[in-house]
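Participant: no FASTA, just this:
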């Protein structure tokens, strides 16, 4: 849990909605993430909707991880098991390190909400070129679970005993 012994450090977070059918008008998941990160004190660096195509997903994320002004990326959608779900396949080749605990904990938390259906989630997270990337399912409920119970605390410098923000300066060490 965050404590007040440290100053909050706002981050620039990019949001990608992966969908073949959502538009700005019908997107609820991306809006959920933007609202939550802004309410937490972070900035939304950019929000885009990209079709579920591994090369288009990878191209946009590659541009973001090359941008030093962006600290973290959250994708929503494309983590299921259908033929069009390709977010993990798009992102994994870009990762320098995978945070396997993210998917494990997300599915554990999600089990309490949706039962065994959580086994269909291929939520992943990792680090690419000094940027954190979180890939969560496309439902607004999954976005709330991921942000409220995992991502928000780890992207808050005040969270003890440790958080992802405090190691950001060391992510590019060789």
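Facilitator: That came through fine. Please read all numbers here as calculations on a predicted model, not as lab measurements. Numbering: from 1, shown residues only.
Participant: Going by C-alpha atoms from here, please, whenever you check contacts or count neighbours.
Facilitator: Will do.
Participant: for the protein, what's the longest helix?
Facilitator: helix 100-114 (DSSP state H).
Participant: Show me how far it is from its chain's centre.
Facilitator: Helix 100-114 has its C-alpha centroid displaced from the chain centroid by 14 Å (CA atoms, centre = their mean, to the nearest Å).
Participant: who does that helix touch, helix- and strand-wise?
Facilitator: Using 3 or more CA pairs under 8 Å, 6 or more residues apart in numbering; DSSP states H and E, the elements in contact with helix 100-114 are strand 124-128, helix 140-146.
Participant: Return the most buried member of those.
Facilitator: The highest mean neighbour count among the helices and strands packed on helix 100-114, using mean count of other CA atoms under 10 Å, belongs to strand 124-128: a mean of 23.
Participant: what's in contact with it?
Facilitator: 65, 88, 94-100, 102-103, 132-136, 171 (CA atoms under 8 Å, 6 or more residues apart in numbering).
Participant: again, but for stretch 81-99
Facilitator: With CA under 8 Å, 6+ apart as the contact definition, stretch 81-99 has outside contacts at 18, 52-55, 57-58, 61-62, 77-79, 120-129, 135.
Participant: next up, a second structure to put side by side with the first:
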């Protein structure tokens, strides 16, 4: 039992995608921050990729991971702003079976406390496709840390109550508890 009174922790297989025209494995601090946090939490890094901000290359990479039943979650960093090269929402939302509207709302809410109204320029978003949760956050390292620490970590933890994303993934668990 956890402090929330729920199930025990279930390690998930998580893929990390960095969307960037300039980052490499040597300078991808955002992707590395996500990898460090997910492994420290007890999850497994299923795969990691850096893909240029091209709609079709992004869809190809994420579609490959969505089709892989062993990958439970995908966390994407970058490409969520308003520049001409920021295309992650346009690339990935057509792949979703269901959108997770609250993810972007909650991320911007917690981010507001850190960076003020500049958070309005974040197009963080999420969805579920083929029982894989996909969470997309801005490319800054601090934004990745905020997203993991204040939103993602609990939602990818089967012991978090009253509800988390684990029952919706390709893993056998009990459904969310009633809030009643």
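Facilitator: Structure's in. What do you need? Please read these numbers as outputs of a predicted model, since none were measured by experiment.
Participant: Got a TM-score for the two of them?
Facilitator: Once superposed, chain against chain, the TM-score is 0.94 (TM-score structural alignment, normalised by the length of structure 1); 171 aligned residues with a CA RMSD of 1.6 Å.
Participant: one step back: hmm, which of the contacts of strand 124-128 of structure 1 are the buried ones?
Facilitator: Using 16 or more other CA atoms under 10 Å as the burial test, the contacts of strand 124-128 of structure 1 include 65, 88, 94-95, 98, 102-103, 132-136, 171 as buried.
Participant: Spell out which two among those residues are the most distant pair, please.
Facilitator: Spatial extent of those (CA to CA) is set by the pair 136 and 171 at 22.2 Å.
Participant: What about the contacts of strand 124-128 of structure 1, which are in helices?
Facilitator: Residues of the contacts of strand 124-128 of structure 1 located in helices (DSSP H): 65, 88, 100, 102-103.
Participant: Any buried residues in the longest helix of structure 1, and which?
Facilitator: For helix 100-114 of structure 1, burial by neighbour count (16+ other CA under 10 Å) applies to 102-103, 106-107, 109-110.
Participant: Redo those residues as JSON lines? Include distance to residue 70 of structure 1.
Facilitator: Converted to JSON lines, these look like this (distance: CA to CA, whole Å):
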{"residue": "102", "distance to residue 70 of structure 1": "20"}
{"residue": "103", "distance to residue 70 of structure 1": "22"}
{"residue": "106", "distance to residue 70 of structure 1": "24"}
{"residue": "107", "distance to residue 70 of structure 1": "27"}
{"residue": "109", "distance to residue 70 of structure 1": "28"}
{"residue": "110", "distance to residue 70 of structure 1": "28"}
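Participant: for the residues you listed, which one is nearest residue 36 of structure 1?
Facilitator: Checking those against residue 36 of structure 1 by CA to CA gives residue 106 as the nearest, at 17.3 Å.
Participant: OK, contacts around the closest one?
Facilitator: Contacts of residue 106 of structure 1 (CA under 8 Å, 6+ apart): 123, 145-146, 150.
Participant: go with 7 Å
Facilitator: residue 146 (CA atoms under 7 Å, 6 or more residues apart in numbering).
Participant: again, but for residue 54 of structure 1
Facilitator: Taking CA under 7 Å, 6+ apart, one finds 86-87, 89-90 in contact with residue 54 of structure 1.
Participant: Just the buried ones out of these, please.
Facilitator: By 16+ other CA under 10 Å, the contacts of residue 54 of structure 1 give 86-87, 89-90 as buried.
Participant: Helix, strand or coil: sort out residue 76 of structure 2 for me.
Facilitator: Residue 76 of structure 2 falls in the strand class when you classify it by DSSP: H, G, I helix; E, B strand; the rest coil.
Participant: what do you get for residue 163 of structure 1?
Facilitator: coil.
Participant: That one and residue 157 touch, don't they?
Facilitator: Yes - assessed by CA atoms under 7 Å, residue 163 of structure 1 is found in contact with residue 157 at 6.3 Å.
Participant: Between those two, tell me which one has more neighbours.
Facilitator: The residue with more neighbours, out of residue 163 of structure 1 and residue 157, is residue 157; 23 against 18, by other CA atoms under 10 Å.
Participant: could you measure residue 109 of structure 1 against residue 147 of structure 1, distance?
Facilitator: Applying CA to CA, to the nearest Å, the value for residue 109 of structure 1 to residue 147 of structure 1 is 12 Å.
Participant: Which single one of the buried ones among the contacts of residue 54 of structure 1 is nearest to residue 41 of structure 1?
Facilitator: The closest of these to residue 41 of structure 1 turns out to be residue 87 (CA to CA; 27.1 Å).
Participant: where exactly do the strands run in structure 2?
Facilitator: 13-19, 44-51, 73-77, 98-99, 125-129, 132-137 (DSSP state E).
Participant: can I get the ones you listed in a markdown table with distance to residue 168 of structure 2?
Facilitator: Output for the strands of structure 2, formatted as a markdown table (distance: least, CA to CA, whole Å):
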| stretch | distance to residue 168 of structure 2 |
| --- | --- |
| strand 13-19 | 14 |
| strand 44-51 | 18 |
| strand 73-77 | 11 |
| strand 98-99 | 11 |
| strand 125-129 | 8 |
| strand 132-137 | 8 |
